[in-house]
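A.B. asks: Pasting the sequence and the predicted model now:
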Amino acid sequence: MLRKLAKMSYVTRVLKVDPTAIHFSPTAHIDGALPTFSDPKTHENLLEAAKIIRDTDGVVGFPTETVYGLGGSSLNDKSVLNIYHAKNRPSDNPLISHVSSIDQLNRKIFGVDSGSPLRNIPAIYHSLVSEMWPGPLTILLPVPRNGTLSSLTTAEQPTFAVRIPSHPVARALIALSDTPIAAPSANTSTRPSPTSASHVFHDLNGRIPLILDGGSCKVGLESTVVDGLVSPPLLLRPGGFTWEQIKKMGGAQWSNCKVENKKAVESGEKVRTPGMKYKHYSPTAKVVLFVPTHQERSRESRLDNVIDIINRKASGSKKFAVLTGSFFPSGMIKDDRCVIRSMGESMLKIQSNLFALLREMDEAEEVDMIFVEGVTENAEGLAIMNRLRKAASNEVISF
């Protein structure tokens, strides 16, 4: 259930920041050294956003390397409630806490400021974080008994999710506020995640005071979430790092890492990470996903079948879209109502473009049905198909 807060409205401001003007030392993600700035305006705007995070119950939209986040203090119940309220997000859906350094994790969440930097991170994670932090990797840690973390970030579970983002704006915001930031994607709940400041403004204008505009996000999908506290370890949510990379960089303990493949979660069941329980990543338009399978039929025969299905399902549409990858040709549908867009031919391009194209079809093209060419579920394809299956709900067709 969403816990109730008094409704608040804002004049939402968008402040430009230049990621290239923010500079960190090579060890800042460990020792917490503050960044330097080559652009005074970027520094000024970041300090304003940091003040909101540190000194108020407010929340801020900001870029990460994955998607734009909606951030509030992980240590402040009211800030966390304001995140849920702005997104209209159920409060039994946990949030990831973002820190700027391992030093900040130790001081601000575990409440200790001496000893080995990795003393609060179980050994099974050491290889992963040394290779993948800062970056799109989220790990689960036990909630400290006497820690300061708001229980609302964990959905009252014994673990919490944490990562160090690599985007300079995100790192600088967290470092300047010296506050762990709880941050789901900065969109209305269930909508495709935002990869630009304009996406955030479209969804949350009037609901939050400030958005930091640092340009488009590079990765385009949320972080990978892993649980090393169980045996065998689990990949709970595929994302910016692939399952193959986790197994390779994690060492022997991660060689048997399993992928959480639960298709549905019961209404009363608790989940350990965002993105597992509720409808996610969906545009307003209905999404139909085509899933490639190993078939003996010719390419022409398979395409003819896809075209027949699209023409039949779109017969009552005012306007529909086809998002293509490497298999569907650009001119496959001859219909004036059809908008065709390429997501890209490489997995990385598709991953980066996916959410933006789903939003474009909704917001700019005003289509009522979107047909999407799926990809094979290896490497980056696992995360891509995870998002597309959720966006399409039960509308999945093999071809």
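C.D. replies: On my side now, so go ahead. Numbers count the residues shown, from 1 in each chain.
A.B. asks: from here on, contacts and neighbour counts on C-alpha atoms
C.D. replies: OK.
A.B. asks: What about residue 131, how many residues nearby?
C.D. replies: If you count neighbours by other Cα atoms under 10 Å, residue 131 ends up with 13.
A.B. asks: can you pull the contacts of it?
C.D. replies: residue 249 (Cα atoms under 8 Å, 6 or more residues apart in numbering).
A.B. asks: Then it would be within a strand, right?
C.D. replies: No: Residue 131 is assigned helix when assessed by DSSP: H, G, I helix; E, B strand; the rest coil, not a strand.
A.B. asks: For residue 236, give me its contacts.
C.D. replies: Residue 236 is in contact with 224-227, 259-260, 273, counting by Cα under 8 Å, 6+ apart.
A.B. asks: If we use 10 Å, what do you get?
C.D. replies: 138-140, 224-227, 258-262, 271-276 (Cα atoms under 10 Å, 6 or more residues apart in numbering).
A.B. asks: and it, helix, strand or coil?
C.D. replies: Under three-state DSSP, residue 236 falls in the strand class.
A.B. asks: Next one: it from residue 314, what distance?
C.D. replies: Note on residue 236: its distance to residue 314, by Cα to Cα, to the nearest Å, is 35 Å.
A.B. asks: Report the contact partners of residue 164.
C.D. replies: Contacts of residue 164 (Cα under 10 Å, 6+ apart): 29-30, 97-102, 105, 129, 132-139, 170-171, 174, 180.
A.B. asks: got the residue ranges for the helices in the stretch 101-250 of the chain?
C.D. replies: Assigned by DSSP state H, counting those that start in this stretch, the helices in the stretch 101-250 of the chain fall at 102-104, 126-132, 168-177, 197-204, 243-249.
A.B. asks: re the thing from before, are any of the contacts of residue 236 buried, and which?
C.D. replies: 138-140, 224-227, 258, 271-276 (16 or more other Cα atoms under 10 Å).
A.B. asks: Quick check: residue 202 vs residue 195, distance?
C.D. replies: For residue 202 relative to residue 195 (Cα to Cα), the value is 12 Å.
A.B. asks: Quick one: the strands in the stretch 251-399 of the chain, in order.
C.D. replies: 258-259, 286-291, 320-324, 338-342, 369-373, 396-398 (DSSP state E, counting those that start in this stretch).
A.B. asks: And for the stretch 1-150 of the chain?
C.D. replies: For the stretch 1-150 of the chain, strands defined by DSSP E, counting those that start in this stretch occupy the ranges 13-16, 22-23, 36-37, 60-63, 68-73, 96-98, 137-142.
A.B. asks: Below is structure B, check it against A:
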Amino acid sequence: MKTKIFGKEGISEAAEILKGGGLVAFPTETVYGLGGNGLDKEAAKKIYAAKGRPSDNPLILHVSSIEEVYPLVKALPEKAKKLMEAFWPGPLTLVLPKSDLVPKESTGGLETVALRSPENALTLDLIRACGFPIAGPSANLSGRPSPTEASHVFEDLGGRIEGILEDGAVGIGVESTIVDLSENCPTLLRPGAITIEDLEEVLGEKVAIDPTLLGKSMAEGFTPKAPGMKYRHYAPKAEMILFKKKEEDETRSGQEDITKFILSYGGKELSDCPEQEAKKSVAKAILSYGEKELSVSSEKRIWILCGEDTASLYEGDGRFTVQILGRREEPLSMTHNLFRLLRQADEEGAELILGECYSEEGVGFALMNRLKKAAGQRIFYV
């Protein structure tokens, strides 16, 4: 199969492919999506097959307006209307009880459907041209870092899908926030650029956080209500490890003890160090761990993924490739670069990625969610 690249002038042709049951990747403000007819169970099956995605991992249906939601759900609660009016089009997905119009092949077998309206003019035009909701998980092979450019889509899915609608690099760089409104209490299932604080301000009530986002294990046989909950996601080919300052209220339970790998900080306890000294200690731990790895194999390609403010702490050692994720005080600058850098690490043959951790306040919650998943939840406390 030849994969065709479309620009704005190719929307009509892309729509005809989708109407015929084919697959076309499309741009959004978050990541590129892999599109198929959301009401066609055979198209849904093709999406799972193209990605190598487990069939119990729900798809998100993309619409161009709130009005298009009504036929897809049993009812539209007031809470959903408030959030749609506040954040659509935008990076927010809502989970609601589905109508009979939506096939279970598009919902991972669930009685709920995930819906969002993306903030991208080309894709909104594509949805309108199709006349049906477009099912669209991220347009990558399952488990790989999500695509933030059309070239990433082609790298993973070239020859597996009919087309790619190209519109440059995305803005946000991580997937949408997902909120479950299928029950009385709104529950955050996946963090994104719309923060829990943003949601609570609009709703005027507390939003619960799904236990899986707080490190709780899922029960055997659990069926995820939203993408990204059950399976390993966003992972580079290289082994990835995160390093974090141990807070007083955190424990090492389930974590590897790295004291034998790190340099001592003048005998001081990290909890007594000011913030900058704590950053220096994390940097020392990362460099020490990297040096230990190099002592085993001097040819090992090691990346250090850090904030702009700490990059200078890693300078002067040409054995490591230092990559700046973004500005610590602007987590959206980091989400914008994350998946691109993880893919670049693969392209350049990195074998080990050692990364810093960041505040989980606001958008930082989404950033750390993706970093932890990319690292397989491996965090070394220092």
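C.D. replies: Done, it's in. Computed from a predicted model, the values in this text were never measured in an experiment.
A.B. asks: Next, the TM-score between them, please.
C.D. replies: The TM-score (TM-score structural alignment, normalised by the length of structure 2) is 0.87; 348 aligned residues with a Cα RMSD of 1.8 Å.
A.B. asks: Tell me which of the strands of the stretch 1-150 of structure 1 lies nearest to residue 363 of structure 1.
C.D. replies: Within the strands of the stretch 1-150 of structure 1, the stretch nearest residue 363 of structure 1 is strand 68-73; the backing value is 17.7 Å (Cα to Cα).
A.B. asks: Structure 2: which residue goes with residue 321 of structure 1?
C.D. replies: Here residue 321 of structure 1 is matched to residue 303 in structure 2, going by TM-score structural alignment.
A.B. asks: picking up where we left off before, now tabulate the strands of the stretch 1-150 of structure 1 in CSV and tack on distance to residue 363 of structure 1.
C.D. replies: Shown next, in CSV, are the strands of the stretch 1-150 of structure 1 (distance: least, Cα to Cα, whole Å):
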stretch, distance to residue 363 of structure 1
strand 13-16, 20
strand 22-23, 32
strand 36-37, 36
strand 60-63, 20
strand 68-73, 18
strand 96-98, 28
strand 137-142, 30
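A.B. asks: wait, which of those is closest to residue 310 of structure 1?
C.D. replies: strand 68-73 (32.5 Å).
A.B. asks: which part of structure 2 lines up with the closest one?
C.D. replies: Taking TM-score structural alignment, strand 68-73 of structure 1 hits residues 32-37 over in structure 2.
A.B. asks: Check the offset of that stretch from the chain's centre.
C.D. replies: 16 Å (Cα atoms, centre = their mean, to the nearest Å).
A.B. asks: Give me the buried stretch members for that stretch, please.
C.D. replies: 32-37.
A.B. asks: rewinding a little: for the helices of the stretch 101-250 of structure 1, give me CSV that also has distance to residue 219 of structure 1.
C.D. replies: Shown next, in CSV, are these (distance: least, Cα to Cα, whole Å):
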stretch, distance to residue 219 of structure 1
helix 102-104, 23
helix 126-132, 14
helix 168-177, 14
helix 197-204, 15
helix 243-249, 15
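A.B. asks: among the ones you listed, which is nearest residue 301 of structure 1?
C.D. replies: Nearest of these (Cα to Cα): helix 243-249, 33.0 Å.
A.B. asks: Remind me what that closest one packs against, helices and strands.
C.D. replies: Helix 243-249 of structure 1 is packed against helix 126-132, strand 224-227, strand 234-237, strand 258-259, with contacts defined by 3 or more Cα pairs under 10 Å, 6 or more residues apart in numbering; DSSP states H and E.
A.B. asks: Among the ones you listed, which comes closest to residue 392 of structure 1?
C.D. replies: Nearest to residue 392 of structure 1 among those is strand 234-237 (17.4 Å), distances taken as Cα to Cα.
A.B. asks: what range in structure 2 does the closest one sit on?
C.D. replies: Against structure 2, strand 234-237 of structure 1 falls on residues 187-190 (TM-score structural alignment).
A.B. asks: again, but for stretch 172-181 of structure 1
C.D. replies: Against structure 2, stretch 172-181 of structure 1 falls on residues 125-134 (TM-score structural alignment).
A.B. asks: List the buried residues in that stretch.
C.D. replies: Applying a neighbour-count criterion of 16+ other Cα under 10 Å, one finds 126-130, 132-134 buried in stretch 125-134 of structure 2.
A.B. asks: what residues are up against the aligned partner of residue 364 of structure 2 in structure 1?
C.D. replies: If you follow residue 364 of structure 2 across to structure 1 using TM-score structural alignment, you land on residue 381. Residues near residue 381 of structure 1 by Cα under 10 Å, 6+ apart: 238-239, 242, 346-348, 350-351, 374-375, 387.
A.B. asks: Please check those and keep the buried ones.
C.D. replies: 238-239, 242, 347-348, 350-351, 374-375, 387.
A.B. asks: Out of these, which is nearest to residue 399 of structure 1?
C.D. replies: Nearest to residue 399 of structure 1 among these, with distances taken as Cα to Cα, is residue 374, at 9.6 Å.
A.B. asks: what's the spacing between the closest one and residue 322 of structure 1?
C.D. replies: 11 Å.
A.B. asks: Also residue 75 of structure 1?
C.D. replies: Taking Cα to Cα, one finds residue 75 of structure 1 at 44 Å from residue 322 of structure 1.
A.B. asks: what residues are up against residue 175 of structure 2?
C.D. replies: 28-33, 91-93, 137-138, 146, 148, 190-193, 227-228, 335, 366, 370.
A.B. asks: try 7 Å this time
C.D. replies: The neighbours of residue 175 of structure 2, taking Cα atoms under 7 Å, 6 or more residues apart in numbering as the test, are 30-31, 192.
A.B. asks: likewise residue 184 of structure 1?
C.D. replies: With Cα under 7 Å, 6+ apart, residue 184 of structure 1 has these contacts: 69-70, 95-96.
A.B. asks: and the equivalent of residue 195 of structure 1 over in structure 2, how many neighbours?
C.D. replies: Per TM-score structural alignment, the equivalent position to residue 195 of structure 1 in structure 2 is residue 148. Neighbourhood size, residue 148 of structure 2 [other Cα under 10 Å]: 32.
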